[in-house]
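Novice: give me a 3D structure for the following:
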Amino acid sequence: MALSCCSADDSDAEPLHSVDDADARGDLSGGDRTDRTPLVDPDVLHDLEDQLDSAAAARAFVRDYVAVWDERELRLSSAVARQNQAASLDAVLSLKITSTMVGATQLVALARGLEKLLREGSLDEAAAVLPHLHRCGLRTMRELTVMHLQKD
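Specialist: Have a look, this model is predicted:
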């Protein structure tokens, strides 16, 4: 299953293609879609600042999100590799929820697609998506770090 949420390589010069939420199961690749979604939605980050009533608290949350990315990704990939559906679902739900909170739109879309595959018991298909999730995650963490944590 091809996935093009984020570029095939980790180059910033590559265009990004969104994954349509309405078609999370049918085509995780983004296929022929021309719509584009940013890696990070700055409006969500502003909303987080408003909800926490503190820009510093929002930055701390984002900093923690970035700091645990490797652990979160490893937890998901390990569970999928072990073919542990329950642990895989737990890990992908954690990823989806926290990614939603920081506005990581493409990771949210990927997590939704993975969740659907996992609920259907399609762990082999889910495993095929993980390299794309990895690349998209790296780009998202870099964007959050450069564009949102280092702007002070």
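Novice: please make it C-alpha for all contacts and neighbour counts, starting now.
Specialist: Will do.
Novice: how about the helices of the chain, start to end?
Specialist: For the chain, the helices defined by DSSP state H occupy 42-52, 55-67, 69-81, 85-102, 105-119, 123-143.
Novice: which of these has the highest mean neighbour count?
Specialist: Comparing these by mean neighbour count (mean count of other CA atoms under 10 Å), helix 105-119 ranks first with a mean of 24.
Novice: can you give me the angle that helix makes with helix 85-102?
Specialist: Calculated by axes from the mean of the first three to the mean of the last three CA atoms, to 10 degrees, helix 105-119 forms an angle of 160 degrees with helix 85-102.
Novice: just the angle between helix 105-119 and helix 42-52, please?
Specialist: 90 degrees.
Novice: here is the second sequence; please produce its structure so I can put it next to the first one:
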Amino acid sequence: MNTIDLTPLYRSYIGFDRLANLIDNAMRGDNTSAGYPPYDIESLDENQYAITLAVAGFDMSELDITVEKGVLTVRGRKSNDKAERRMLYQGIANRAFERKFNLADFVEVIGANLHNGLLTIKLVREIPEAMKPKTIQIETGKVLEHKAGTDKAA
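Specialist: Take a look at the predicted model:
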């Protein structure tokens, strides 16, 4: 397996440690989920997204969705009802799972829905007003005052 040394990134850029960790984790590969359950990620519009997971056989009480430090985690744990059922063949996956999704800055989960074996998680990117670009109006004919100590620009 090839590895990339991200040390220069840590030395040269402040605040990009999360990005470096994401790259490092992607290079190592995440084998914990092993493709189960399958999922889709959909862009609904410029700032809205949906993640849909195929969770056939899972009840709402057996699913858990959490967000912590920019990571969306979906877990499924089946209740133990094997004592009442005698399966001759089991083709429907009935195992516990954990899926993790790294969320970009300002992306928030706004809801989840379970319908026909599909769990859909809705997300929205809401950039705070302070982070949005703003246009500064240029005026003429006025003298601006600068208040740094007692200095005034004239």
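Novice: TM-score of the superposed pair?
Specialist: Superposed pair, TM-score by TM-score structural alignment, normalised by the length of the first structure: 0.26. Supporting alignment: 71 aligned residues with a CA RMSD of 5.2 Å.
Novice: list the contacts of the strand or helix carrying D64 of the second structure.
Specialist: Per DSSP states H and E: D64 of the second structure is located in strand 63-68. With contacts defined as CA atoms under 8 Å, 6 or more residues apart in numbering, strand 63-68 of the second structure is touched by 72-77, 109.
Novice: these in strands, which ones?
Specialist: Those of those mapping onto strands are 72-76, 109, per DSSP state E.
Novice: buried ones among those residues?
Specialist: Neighbour counting by 16 or more other CA atoms under 10 Å classes 72, 74, 76, 109 among these as buried.
Novice: L119 is in contact with the second one, correct?
Specialist: No: the pair V74 of the second structure and L119 does not pass the contact test of CA atoms under 8 Å, sitting 9.8 Å apart.
Novice: sorry, back to before: greatest separation within the buried ones among the ones in strands among the contacts of strand 63-68 of the second structure: which pair is it?
Specialist: G76 and V109 (18.0 Å; CA to CA).
Novice: ok, V108 of the first structure - contacts?
Specialist: Applying CA under 8 Å, 6+ apart to V108 of the first structure gives the contacts 95-97, 99-100.
Novice: cutoff 7 Å now
Specialist: Contacts for V108 of the first structure (CA atoms under 7 Å, 6 or more residues apart in numbering) come out as 96, 99-100.
Novice: what does G137 of the first structure give?
Specialist: L107.
Novice: what distance do you get for it to M101 of the first structure?
Specialist: Applying CA to CA, to the nearest Å, the value for G137 of the first structure to M101 of the first structure is 15 Å.
Novice: coming back round to it: ok, so of the contacts of strand 63-68 of the second structure, who is nearest D40 of the second structure?
Specialist: Closest approach to D40 of the second structure among the contacts of strand 63-68 of the second structure (CA to CA): V74, at 13.6 Å.
Novice: neighbours around D40 of the second structure, how many?
Specialist: By the criterion of other CA atoms under 10 Å, D40 of the second structure has 10 neighbours.
Novice: give the contact list for the nearest residue to it once chain neighbours are set aside.
Specialist: Leaving aside its chain neighbours, D40 of the second structure sits nearest to T52 (5.2 Å; criterion: CA to CA, 6 or more residues apart in numbering). Contact analysis of T52 of the second structure by CA under 7 Å, 6+ apart lists 39-41, 118-121.
Novice: redo these as TSV? Include distance to L22 of the second structure and secondary structure.
Specialist: Output for the contacts of T52 of the second structure, formatted as TSV (distance: CA to CA, whole Å; DSSP: H, G, I helix; E, B strand; the rest coil):
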residue	distance to L22 of the second structure	secondary structure
Y39	20	strand
D40	20	strand
I41	18	strand
L118	27	strand
L119	25	strand
T120	24	strand
I121	22	strand
